[in-house]
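K.L.:
Would you be able to build a 3D model of this:
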Amino acid sequence: MPKKSFSELINSPGMPVLVDFYADWCGPCKTMSPIIQQVASENAGKIKVIKVDVDKNQAVAQQFRVQGIPTLMLFQGGKVLWRQSGVVPAHQLNQVLRQYTSNGATS
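P.N.:
Take a look at the predicted model:
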């Protein structure tokens, strides 16, 4: 199966896509990595999670005006639903995701 582009991933209909903009040299990004893994497993089947290395994907980072890392963005159908820079605790991230993945979510 061919690899999908970033644009295809965030614009696909269906479940929301959580994007983690990070860099390997970034300390707070290393703190965020296990939190992202935990949240991804807790929300399996409800969200897609992708990681974007800003050093290797500078055009994408610039397109979305990522100025600090880690930056988390939640997309659905190409729209940004939520955005946060810095380390986000798992319980707070899960709370945000519940707003957009529960059956009673309103937008």
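
K.L.:
From now on I want contacts and neighbour counts done on CA atoms only, so please keep to that.
P.N.:
OK.

K.L.:
What are the buried residues along stretch 47-56?
P.N.:
Buried residues in stretch 47-56, counted by 16 or more other CA atoms under 10 Å: Ile47, Lys48, Val49, Val52, Asp53, Val54.

K.L.:
Next, the second sequence, to be compared with the first:
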Amino acid sequence: MLHLTARNFETEVKKSTLPTVVMFYAIWCGKCAMMKPVMEHLEEKYRGSIKFCEVEIEESAVLAAEYEADIIPTFVFFHNRELLAVMRGVIDEEQFEERLQKIFRNS
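P.N.:
Coordinates of the predicted model:
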């Protein structure tokens, strides 16, 4: 997953031509650690059609606040400069993928 900060967020997410999932996480968060392999597997599966990125909330507190990532992990879905959806918490891979497909079905 591409690591994002305030420096590259605009370019990598808002200017991306691909639908993009951003996972807001913390290094110390156990639930985030549980979701990371799910995200990595989906990234591999959808390589070239959906971009997967991560933002560490303590490193990029302004971004975390802007996208209300007060519960972690928080997943924010973007396409064509538009925020399409937000999901929070631990979600099993099958359910996450179903939601991912619904959110990006017109992308």
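
K.L.:
so which of the buried residues of stretch 47-56 of the first structure would you say is closest to Arg98 of the first structure?
P.N.:
Ile47 (10.2 Å; CA to CA).

K.L.:
The corresponding residue of the second structure for the closest one and Ala65 of the second structure, how far apart?
P.N.:
Pairing criterion TM-score structural alignment: the partner of Ile47 of the first structure within the second structure is identified as Ile50. For Ile50 of the second structure, the distance to Ala65 of the second structure equals 24 Å [CA to CA, to the nearest Å].

K.L.:
now for Trp82 of the first structure: what does it line up with in the second structure?
P.N.:
In the second structure, Trp82 of the first structure lands on Ala85 (TM-score structural alignment).

K.L.:
Could you look up the SS state of that match?
P.N.:
strand (DSSP: H, G, I helix; E, B strand; the rest coil).

K.L.:
Am I right that it is in contact with Tyr67?
P.N.:
No - using CA atoms under 8 Å as the test, Ala85 of the second structure is too far from Tyr67 to be in contact (10.8 Å).

K.L.:
Excluding chain neighbours, give the residue nearest to the match of Ile47 of the first structure in space.
P.N.:
Using CA to CA, 6 or more residues apart in numbering and skipping residues adjacent in sequence, the residue nearest Ile50 of the second structure is Pro19, 5.1 Å away.
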